[in-house]
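Peer 1: Fold the following.
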Amino acid sequence: MTNDTKNVRSSRARGMGVAALRGLGLALISLPGSVLCFVLSLVSIALIPIGVGLVTTPWVLTGVRAYADWRRVLAAEWGGVRIPPAYRQLPKGANPWTRTFGMLGDPATWRDLRWLPVDMTAGFVTALLPAVLVLYPLEGFALAAGLWRTMTGGPYGEYGPYWYGFVPVSDQTSALGAGALGAVLLIVAHRYTVPAFQFHFRLTRAVLASDQGRLAERVRVLTETRRDAVDTSAAELRRIERDLHDGAQARLVAMGMDLGTIEMLLDKDPEKAKQLVAQARRSSADALSELRDLVRGIHPPVLAERGLGDAVRALALRLPIATEVNVELPGRAEAPVESAAYFAVSEVLTNAVKHAGADRIWIDLHHVDEGAAGMLRVTVTDNGKGGAVVGAGSGLAGIERRLGTFDGVLAVSSPAGGPTMVTMEIPCALS
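Peer 2: Coordinates of the predicted model:
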């Protein structure tokens, strides 16, 4: 077994254990919390006609909102599911009557109240399920190891067999059958524990999220990506200007001076003039090379002529590390999408060469039929030391901003010790 396989399995086992523990803790806290909020809300609203509810309802509903917001934070941090709040603002200093009916007139309040019974039933089950998937197989192993002797028979044999799933355990042979069933269930747990935990948060989003909230989140994302796109374009223009000024322009100016000197030396010192001609020829070649590099940095000709797959292959050939490229693209994406994907891959490869300490890189490009138009998915994996994070100032953060312009996403898996896997997805259709 290779170190990469061991690291992947170890990472999955940790993820399964974390999901089980978090799910168990969430189930134990959410059930009484949801029941308490729901009961207090019903009682407080029922007391409005006699006046008591006018005082208690704003406080109770504020507590419900705080509880729902806490669950939104957990959904984002533990499940990667964003559920933006969409509560209406109440006027400051409002009297109890205005606050009470202002909150009751808010659709978000009724979404919260509908979510509470869902959370105390289906939400409780889906939160507890990851722990059950992990812990129940352990019971089968314990029965096979001899625990069955204390679980069956009773002092006078009145208990009968102990049922583990569909296996009646009454002796060592049936206990081994329970252990075999536990092994099968552990395989199932290894595959479905984390998805089951994430399903809990998707269920929460399905009840708590609103179209208004999603629209507000969409506006926020578009505003940020537009600002990032403008900043990136401005930075790119400054880079091009700087490269032209310090590179090709300086060489062309020097060539002009050399040609002026050559013109004066043609009759006086032909030998010196020949040397300057050779120097001017070298300067022109260097200037042409720098202009080609600059053009390649703006939009590589191979990308325009042959598409993303061949452009990434050409990129891989220039790396000092053994690189394997797998391309399954039945067509071509639009030019801006191809350009964004190409430079994102280029940045990831640069990071791998400079910082990962890897000696092998794998690149996979393919198009999957997801959503209305499909998804371009690019995966770059290296066997380096790991530890890559998406943070402010890092190259990965710049890639995330570049992809965000096209509603693309970036996912990084880089445990300490490696391997590092960077997955980029951009919604697009192929020609």
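Peer 1: make it CA atoms for all contacts and neighbour counts henceforth
Peer 2: OK.
Peer 1: Regarding Gly393, what is its secondary structure?
Peer 2: coil (DSSP: H, G, I helix; E, B strand; the rest coil).
Peer 1: separation between it and Leu113?
Peer 2: 42 Å (Cα to Cα, to the nearest Å).
Peer 1: neighbour-wise, which of these two wins?
Peer 2: Per other Cα atoms under 10 Å, whichever of Gly393 and Leu113 has more neighbours is Leu113, with 21 against 8.
Peer 1: can I assume that one is in contact with Phe38?
Peer 2: Yes - counting by Cα atoms under 8 Å, Phe38 is a contact partner of Leu113 at 6.8 Å.
Peer 1: In stretch 16-28, which residues are buried?
Peer 2: Buried residues in stretch 16-28, counted by 16 or more other Cα atoms under 10 Å: 16-24, 26-27.
Peer 1: nearest to Trp362, of those?
Peer 2: Met16 (26.4 Å; Cα to Cα).
Peer 1: distance between the helix or strand where the closest one lies and the chain's centre?
Peer 2: Assigned by DSSP states H and E, Met16 belongs to helix 3-46. In terms of Cα atoms, centre = their mean, to the nearest Å, the centre of helix 3-46 is found 20 Å from the chain centre.
Peer 1: so what secondary structure elements neighbour that helix?
Peer 2: Secondary-structure packing of helix 3-46 (3 or more Cα pairs under 8 Å, 6 or more residues apart in numbering; DSSP states H and E): helix 52-79, helix 107-118, helix 124-142, helix 172-208.
Peer 1: Here is the second sequence; please produce its structure so I can put it next to the first one:
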Amino acid sequence: MSLACGITLFVLSVVSIALVLVGVGVLTTPAVLGAVRWYARWRRAAAGPAPYRPWPRDLRSGVTGQVERCVFLLKDPATWRDLQWLLADATAGFVLALLPTALTLHGPYGTVVAAGVWRAMRGEWFLFVPLTSQVNAFLALGLGWCLTALGLWAGPHLLRTGSLLTRALLAPTREMALRRRVDRLYETRHDAVDSSAAELRRIERDLHDGAQARLVAMGMSLGTVEALIDKDPEQARELLAQARQNSAEALTELRDLVRGIHPPVLAERGLGDALRALALRSPIPVEAEVDLPGRFEAPVEAAAYFAVGEVLTNAAKHSGAERIWLDVDYDAAGGALRIAVTDNGRGGADTAAGTGLAGVERRLGTFDGILAVSSPPGGPTLVTMEIPALPDERAGDPDRRAGTRP
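Peer 2: From the prediction side, this is the model:
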């Protein structure tokens, strides 16, 4: 079945690409190569992530879009590697898969021959042994079981060789992996710039509509107080009380704004204590297990803190969970900060569903971090984050706590 499928797809691909020259292939090649990619993904298994280039976002519809899809697929180096794999899998891969079975069956076959069937096969050959006598039949028996033993011994090695062949042809090359990394870095950096611009606009809006407005009102009240302090002391006293209230509210809003930019507990106590404080403020009970070797660079700590905050907020809004578990540790061997957030809610979380997880993924992508979500319907939901990081040896430096570096 696998052989027939591979040969069929290879022949269809060659014919379809050849027909591009007369225009027909432009319509058939995207569909055929799409089937090849589906088959390659199914057979790829542990060979690594699919090395295909991401589809352009501005593909048009109609015949023009079909031509663009065809050209894009033919320009993708992974397409030609898939075709090489189809040919190799249909030939060498088929032989490597069939050979162990063929060798193993020689023992039972030789046994049947030696039991007397050789008389009906007189004059034929068992490999290089002519079946002309009972002695030769016993020789065929011994040869057959030797081949069976060889097949049982060599079978795993031959199958492993076939898997290595598939891995070598389907896994991304160094150049493909580097290109994917560059594309991902470009996308995440672009998202980071957009997020930073949006954050700056939010801060400006909060300052303009909140603290700034209260401070302006307080200044106007103080001006009125200055004019009324001799004429109407009672009203001046009321305006002073109002100005005091405005100053307190402005101070509260400024503190909330600063906490949203960089929480003081994060700067003063580090990521571990900041995450524990974040867990305590969650509307859903959170069991936090944090085991970190010390401090990390301030941008990494901030990214981890706000990522966890977004995940907890997302769980509180959408999961319907009764309890959340937060586990944070450091993988010294891999040099990465690992965070797992689990809830016993209804499940169904998806990074593409607009629930805030996509923003977390973009935030982590700025640091080459990854986000994995497992959330089957009915729960539980497991959100795993990993950020490459090294402990900061300057953790005790007061300049670092102040957010400045020489």
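Peer 1: Superposed, what's their TM-score?
Peer 2: The TM-score (TM-score structural alignment, normalised by the length of structure 2) is 0.63; 295 aligned residues with a Cα RMSD of 3.8 Å.
Peer 1: quick one on the thing from earlier: could you redo the buried residues of stretch 16-28 of structure 1 as TSV and give each row distance to Gly63 of structure 1?
Peer 2: As requested, the buried residues of stretch 16-28 of structure 1 are exported to TSV (distance: Cα to Cα, whole Å):
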residue	distance to Gly63 of structure 1
Met16	32
Gly17	31
Val18	28
Ala19	27
Ala20	28
Leu21	26
Arg22	23
Gly23	23
Leu24	23
Leu26	18
Ala27	19
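Peer 1: Out of these, which is nearest to Thr405 of structure 1?
Peer 2: Closest to Thr405 of structure 1, out of all of the buried residues of stretch 16-28 of structure 1 and judged by Cα to Cα, is Ala19, at 32.1 Å.
Peer 1: That closest one and Thr193 of structure 1, how far apart?
Peer 2: 7 Å.
Peer 1: Which neighbours do those two have in common?
Peer 2: Residues within reach of Ala19 of structure 1 and of Thr193 at once, by Cα atoms under 8 Å, 6 or more residues apart in numbering, are 130-131.
Peer 1: I'd assumed Leu31 was in contact with Asp119 of structure 1.
Peer 2: Yes - applying Cα under 8 Å, one finds Asp119 of structure 1 in contact with Leu31, separated by 7.4 Å.
Peer 1: can you give me the strands in the stretch 251-400 of structure 1?
Peer 2: Per DSSP state E, counting those that start in this stretch, the stretch 251-400 of structure 1 carries strands over the ranges 322-328, 360-368, 375-382.
Peer 1: Just tell me the aligned range of the last one in structure 2.
Peer 2: So the one you mean is strand 375-382 of structure 1. Per the alignment by TM-score structural alignment, strand 375-382 of structure 1 matches residues 336-343 in structure 2.
Peer 1: Look at Asp119 and Leu31 of structure 1 and report which has more neighbours.
Peer 2: Asp119 (23 against 19).
Peer 1: How many neighbouring residues does the closest residue to the more buried one other than its chain neighbours have?
Peer 2: Sequence neighbours aside, Ser34 is the residue nearest to Asp119 of structure 1 in space, at 6.7 Å (criterion: Cα to Cα, 6 or more residues apart in numbering). Using other Cα under 10 Å, Ser34 of structure 1 is surrounded by 24 other residues.
Peer 1: ok, so what distance separates Trp42 of structure 2 from Leu86 of structure 2?
Peer 2: Taking Cα to Cα, one finds Trp42 of structure 2 at 13 Å from Leu86 of structure 2.
Peer 1: ditto for Thr111 of structure 2
Peer 2: Counting by Cα to Cα, the gap from Thr111 of structure 2 to Leu86 of structure 2 is 38 Å.
Peer 1: Same question for Asp291 of structure 2.
Peer 2: 48 Å.
Peer 1: Just want to know which of those two has more residues nearby.
Peer 2: Each of Asp291 of structure 2 and Leu86 has its neighbours counted (other Cα under 10 Å); Leu86 has more, 26 against 11.
Peer 1: With adjacent residues omitted, what lies nearest to Ala211 of structure 2?
Peer 2: Nearest one to Ala211 of structure 2, counting by Cα to Cα, 6+ apart, is Ala250 at 4.6 Å.
Peer 1: quick one, what contacts the one you found?
Peer 2: 210-212, 214-215.
Peer 1: Also Ile240 of structure 1?
Peer 2: By Cα under 8 Å, 6+ apart, Ile240 of structure 1 lies in contact with Leu294.
Peer 1: Name the helix or strand for it, please.
Peer 2: For Ile240 of structure 1, the host element (DSSP H and E) is helix 211-243.
Peer 1: Just give me how far that helix sits from the chain centre.
Peer 2: Worked out by Cα atoms, centre = their mean, helix 211-243 of structure 1 lies 19 Å from the chain centre.
Peer 1: That one vs helix 107-118, what angle?
Peer 2: In terms of direction (axes from the mean of the first three to the mean of the last three Cα atoms, to 10 degrees), helix 211-243 of structure 1 departs from helix 107-118 by 110 degrees.
Peer 1: what does helix 211-243 of structure 1 correspond to over in structure 2?
Peer 2: Here helix 211-243 of structure 1 aligns to structure 2 at residues 174-206, judged by TM-score structural alignment.
Peer 1: Measure the mean distance from the matching stretch to structure 1 post-superposition.
Peer 2: Superposing on structure 1 and averaging over aligned pairs (mean Cα distance after the TM-score superposition for structure 1), stretch 174-206 of structure 2 comes out at 1.1 Å.
Peer 1: What is the neighbour count of Arg181 of structure 2?
Peer 2: 13.
Peer 1: do you know how far it is from Arg189 of structure 2?
Peer 2: Distance, Arg181 of structure 2 to Arg189 of structure 2, using Cα to Cα: 12 Å.
Peer 1: same thing with Glu386 of structure 2?
Peer 2: With Cα to Cα as the criterion, Glu386 of structure 2 and Arg189 of structure 2 are 18 Å apart.
Peer 1: So the two - more neighbours on which side?
Peer 2: Using other Cα under 10 Å, the more surrounded residue of Glu386 of structure 2 and Arg189 is Glu386, with 23 against 17.
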